[in-house]
Structures are given as structure tokens and as C-alpha cells.
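Q: coordinates only, sequence not included:
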């Protein structure tokens, strides 16, 4: 492949990936299916269910057209290959064109099936029909969902491709191609997993992500997982009627302080350890008096005579948790993004230290 083909291929690949997995920059530029087709889709706030019936169909069709768009672009970028003349195009490109035409054809057939009987065959409509009363249809349930979504007291969070919405009656997850719906009174929610990330890409702060399994007592309703920041866990619990069960191995940190202590401990674990002299006996932590002292401040971030940090000559007197709480207590609560890189005085001798100077004892 020569330069124009490579350039176009790489550019189109980046565009396609960003169009499917829309980053914030694409949202800001309006390069999303919702924005490009806003006139036909309508307003989500005005009619939640009709909006997503059309949105999922339009998204499926637009994404299925991406391979065909690549082929058309290559006809212009690599005109010497004569891809516009099928009889002269290479065999591999003809097979690719067949695939590029087949995908939107299948998508159109599926969308036509969904739209029959006023969208009654759409997966969202079929799920809502499971909650309809005998004398009514799925449209009545959809009207209830629309009404509750318009209320300002709903719980809503998450990225555009995995939004979580909880109203007084419904638990919903909005994904790129589907909307999962379950009625609150029929579901069991279980925190199945927690993942700790030292830095969030949005705020440069530690973050804990929870995976919550939403399973309905109705076997016809498919179970689904929602992902949630642990700091929003309390707000979610307030909106739910039933308690959330928790797997035995899952620990939830609902405050920024809890997240910082977890990150503080993980960073200290990779610092060099401090060997306690055999003649020295470790005493109880003077902060909590519950556990033995387990950390010693040793300047390891820089040479002894350089930098802002100072050498601490105190014996080990603090446990890791209490030292982490002391470190957090000396921070500016309005600037949590600076906590990990800051320096604080030793709680005993006031020598300044950073996280790199906190060493576990052995």
C-alpha cells in the first residue's frame, strides 16, 4: 500500500473507532448519532422510550455503514486500483465490498422487523410488555417510564455508552445498541466486583468502580450489569427500595478519604522496606493503640541534602493506616488532585516527607 492508502486507512480507522466508542471530544463536536439525527430522534426528556427505540435502530444502521464508507473512500484515495469498477477490482476487495453491503442489509432487515406493529418487536418494547397489565400493552408501560424519566429526582450517571438510570419504579441501563429495563420491586441487586484505579482519567484522582448485578425475579427479563463509581453508591442506595447485597470479598470505599487511604497503602507497599534493629522492639501505634507500629519515615525520594523532604529520626511509632490518615488530614480538601504529590510534616518531629519516604518495617 502506498502513502495515500495508508493515510486514509489510518484516518478512517481512528474515525470509525471514535464514532462507535464516542470520546468526549466527539461529543463536544456533535459527531454522534444522537446529534446528527436529532431532528428525527426527538428529545429524550420528552419521550424516553420512543427516543431510544429510534436511537438504537439508527445507531445500528449507521455503524453497519462504516465498512461501506471505507470502501467508497478507498475508491477515491486509491483510484489506480479501479475499485469503482467491480470487474477490475481485486478479489479481496470484491469480498470486502460484499461484506460491506451485507452488513447494512442485515441491519435494515432487523430494523424493519423491530419497527413492525409500531415498534412492538423491538427488544425494549418486548421487555416493557412483560410488565404490562392484561388489559393494556407495552405502550402504557412506556408512558410510565417516560413520565418518571422526566422527574428531576431520578438517579442518572455513567458514560453515554453505559448510562445507569434509576427512577422510583425502574432500574435502567442505556447502552449503544440496547436499553435494559427492570422493575425495582422485582430485582435483586448484588455488588459482585470492585476495581481500584489509582488515577481517574477525568479527575486525576483515585477511583473505585463497582460492578452491580441486576437480576429480575421474572426469568423472562434478562439480567444485566451496571458499573458505578463508589462515591455514588450511597446516592444509588437512597433511590432504591430494596437493599443491595454485597459479595464477601468486596469492600466499598464511599468517600474520597477511603479511596486515598487505599491508594496510599498501595504506593507505600512498593517503597523500600525498613529493617528494624534487633535491639529495638516495635510498640503499639500511638495513633490508634490497636495495632503495632508498621511504618518508618526514611528519606528515599532524593539525596539526603537535596529537595524539600527532610530526614526523620523518629523510631517507628505509627501504623500504615494512621500515617495515611495523618497525611490526608494535612491536605487541602478543595485540591484533592495534589494530595499524592504533596509533602507534610512528621506528626512527631515535624520533618517534612512525601509518600515515597514512608517505608514499611520488617
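A: Received it, and whenever you're ready, just let me know what you need. Just so it is clear, the model here is predicted, and its values are computed rather than measured.
Q: Please make it C-alpha for all contacts and neighbour counts, starting now.
A: Will do.
Q: Helix, strand or coil: sort out residue 168 for me.
A: coil (DSSP: H, G, I helix; E, B strand; the rest coil).
Q: can you pull the buried residues of the host helix or strand of residue 145?
A: Assigned by DSSP states H and E, residue 145 falls within helix 138-149. Applying a neighbour-count criterion of 16 or more other CA atoms under 10 Å, the buried positions in helix 138-149 are 138-139, 141-142, 145-146, 148-149.
Q: buried stuff in the helix or strand hosting residue 39?
A: Under the assignment given by DSSP H and E, the secondary-structure element containing residue 39 is helix 38-41. Burial within helix 38-41, assessed by neighbour count using 16+ other CA under 10 Å, is assigned to residue 41.
Q: do stretch 172-180 as well
A: By neighbour count, and taking 16+ other CA under 10 Å as the criterion, the buried residues in stretch 172-180 are 172-176, 178-180.
Q: for comparison:
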């Protein structure tokens, strides 16, 4: 193999690997199927399942064309092999060309069949077909339910682009490159099967823990599937998931510093003085999560306790607009992440009016 031929082969193999297993650099540069064909794929938020039906089809077409692309590239990189003339090439190159053409034509035939037959045989439609039972009379009804719930802002979504985990009010889904696994929440149970720690993370200086969970359904037509999740997202998943979550006996889920702080924050606030709403004022919804009631009020109490006569805390005049967990997360986010031992004694600005407060000023509304 000559130098130009070898160089092109190595470059093309690298390119093909990046197309199949897309690295973050390609994603940031927009070199993905989703970005290149975005005008035809449509919007995931508007029509979630149609978007992925098309995305998987285009992905198959693009990846099946890679061998043919290599052959066409070699026609330019190695003109001395006369690859552009079918009858002058060697038997091995002729066999490779036939394989590449047949692979791409077969992929085109499958995708055209899916498209013309209302996606019959498509892996996503087969996954949805397993849930066709009352109240869903056909797979389109299942798709409509998933699309509607995916548009809601309170869904849970996490995980790597090639293995996203999405939990809506009724559905648990895992989105992969070639498939979407779907399970109905009321029919499934989840088991934490394994946990592993990684000491290095590009987003954080502290170790991260990856949890492996297995989703199994009582519906015999639904195959079990595994999902991987950062332990920092586990609490949010648990809050959204109505299905029971079991933990294998040999699995230990380590709490992050933020989770430990939230527990301590909540315990301390429970010891603080309670705040009684004025007559006629109703408890509003938290403006942070838009789900829990706004059950906290900032009242300057630290000076009254004699903790610090020169307190920097200020009186907050805002009405209760945050729940305890959202306020705790806000408090933690304003801290020096390298000095967690100072978090409880520090002061942060009110997320609404910027008046400074400490943990002793947080009162639970009654």
C-alpha cells in the first residue's frame, strides 16, 4: 500500500469512526446527522417520535454509504489502481465495490419500505406496538401520548447523546443511535444493578459516580433495557419516577457533597423559626421548579439569635416564592466548591431581590 493510499485509508477510517461514534468535538462543530439533516428531520420538541423515526433512517443511510465513500475516495487517492473502471480492477476491489453498493442499496430499500408503509417494521414502531392495549388502540395513539408528554417542561432528561434517558409522567425511554426503548411507568420496576466511580471528570474536579439501572416491565412484549446515569441525576430521576426503584444488595450509592449539603440544609431550616402567612395570602408555586409549593420565607433572624452582632444579612421583603429544595440548591450553587466546610456559615444573596441572608434566616411557611 503506497503512501497516498495509506494516508487516505487512515484518514477515512478515522472519519468513519467519528461518524459512527460521534465524539464531542464533532458535536460541537455541528458534524452530526441531526445537524446536517436538521431541515428534513424537523423539531424533536414538536414531534419527538417522528423526529427519531427519521433520524434513525438517515443514520442508517449515511453509515451504510461509508464503504462506498471509501471506494470512491480511493479512485482519487490511488488513480494507478484504475478503480474507476469496473473491468480493470482486481477481484478483491471488485468484490468490495459490490459489497458496498449492495449494502447501501439494501439500506435504501429498507428505509423506503419503512417510509412508504407507515414505518411498518421500524424498530421504534415495534417498540410502540408492544404498548397497544387500552387506553391505546393503535401505535399512533401511543406515539401521540409520548409526544404530548415530551413537550412538557417537567420531564427528566439526562445521559450521553447516544444513550439518553427520558422520563415523562407515564413513560420511561432510552434513546440510542438506532433504537428507542420504551416502558410504561405503571408496568415497570427499576433496579440499580451496578455503580462505578471515576476519579477524573472534565466537568468537575471531584469524582463522579455512574449508576447502571435495569428497567423491566411486566408487559411480556417489552424487552428489559439498561440505562446509565450520573449519581448527581439520581435524586431527580427518583422524584420523577413513579415506578419502584430497588437497589441490589452489593450496590452502594454514594451521596455527592451537594446532596449531603441539601440534607443538612433542610434539617437546619426545620429547626428555625416558622413563618406564618398573612391572612388571605395563599401559598404560590415555586418559581424554581414550578412544581412544589413555595414554602420558604427569608426573615432576618440571625441577629436576634446573637450569632453575629455585625451580621451582613439584610431584611428580605420578598413574598414566599421558592421551595426549600430549590432555595437549598441556590444556596449551594453560590458557594466556593473547593471549600465545602464554609458553606453552612456563609451568606448568599436572595435569588429574587439580592438581599443577603444566611441559613438561620430561612423559615418554613406554615
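A: Sure, I can see it. Not measured: the values here are computed from a predicted model.
Q: Identify all contacting residues around whichever helix or strand comes after the helix holding residue 145 of the first structure.
A: Towards the C-terminus, the helix or strand next in line after helix 138-149 of the first structure, according to DSSP H and E, is strand 155-157. Applying CA atoms under 8 Å, 6 or more residues apart in numbering, the external contacts of strand 155-157 of the first structure come out as 163-167, 228, 235-236, 239.
Q: Counting neighbours, what do you get for residue 110 of the first structure?
A: Counted with other CA atoms under 10 Å, the neighbours of residue 110 of the first structure add up to 16.
Q: before we move on, what about residue 120 of the first structure?
A: Around residue 120 of the first structure there are 20 other residues, counting by other CA under 10 Å.
Q: For it, which residues are in contact?
A: Contacts for residue 120 of the first structure (CA under 8 Å, 6+ apart) come out as 114, 126, 138.
Q: Quick check: of the residues you listed, which lies closest to residue 219 of the first structure?
A: residue 126 (13.8 Å; CA to CA).
Q: My guess is the closest one contacts residue 138. True?
A: Yes: Residue 126 of the first structure is in contact with residue 138 according to CA atoms under 8 Å; the separation is 7.5 Å.
Q: can you tell me how far the closest residue to residue 30 of the second structure other than its chain neighbours sits from residue 19 of the second structure?
A: What sits nearest to residue 30 of the second structure in space, not counting adjacent residues and going by CA to CA, 6 or more residues apart in numbering, is residue 36, at 7.4 Å. Here residue 36 of the second structure is placed at a distance of 12 Å from residue 19 of the second structure (CA to CA, to the nearest Å).
Q: likewise residue 160 of the second structure?
A: Counting by CA to CA, the separation of residue 160 of the second structure from residue 19 of the second structure is 16 Å.
Q: next one: residue 146 of the second structure
A: To residue 19 of the second structure, residue 146 of the second structure is 29 Å away according to CA to CA.
Q: now swap in residue 92 of the second structure and tell me
A: Taken as CA to CA, the span from residue 92 of the second structure to residue 19 of the second structure is 25 Å.
Q: Strands of the first structure, residue ranges please.
A: 155-157, 162-166, 170-175, 179-183, 187-197, 207-216, 224-229, 244-246, 295-297, 344-345, 352-353, 358-360 (DSSP state E).
Q: more crowded one of residue 92 and residue 19 of the second structure?
A: Taking residue 92 of the second structure and residue 19 together and counting by other CA under 10 Å, residue 19 has the greater number of neighbours (18 against 9).
Q: can you pull the contacts of residue 149 of the first structure?
A: By CA under 8 Å, 6+ apart, residue 149 of the first structure lies in contact with 45, 48, 167.
Q: Next up, the contacts around the last one.
A: Shown in contact with residue 167 of the first structure (CA under 8 Å, 6+ apart): 148-149, 153-155, 239.
Q: Tell me, how many residues neighbour the aligned residue in the second structure for residue 158 of the first structure?
A: With TM-score structural alignment as the criterion, residue 158 of the first structure lines up with residue 159 in the second structure. The burial metric for residue 159 of the second structure, expressed as a neighbour count using other CA under 10 Å, is 16.
Q: quick one: residue 159 of the second structure and residue 232 touch, right?
A: No: if you go by CA under 8 Å, residue 159 of the second structure and residue 232 don't touch, sitting 11.2 Å apart.
Q: Give me the common contacts of these two.
A: Overlap of the contact sets of residue 159 of the second structure and residue 232 (by CA under 8 Å, 6+ apart) is empty.
Q: Tell me the buried residues in the helix ranked longest in the second structure?
A: Of all the segments assigned as helix in the second structure under DSSP state H, the longest by residue count is helix 91-116. Buried residues in helix 91-116 of the second structure, counting neighbours by 16+ other CA under 10 Å, are found at 94, 97, 100-101, 103-104, 107-108, 110-111, 114.
Q: so what's residue 119 of the first structure up against?
A: Residue 119 of the first structure sits in contact with 53, 125, where contact means CA under 8 Å, 6+ apart.
Q: what does the one 10 residues further on give?
A: Contact analysis of residue 129 of the first structure by CA under 8 Å, 6+ apart lists 137-138, 141.
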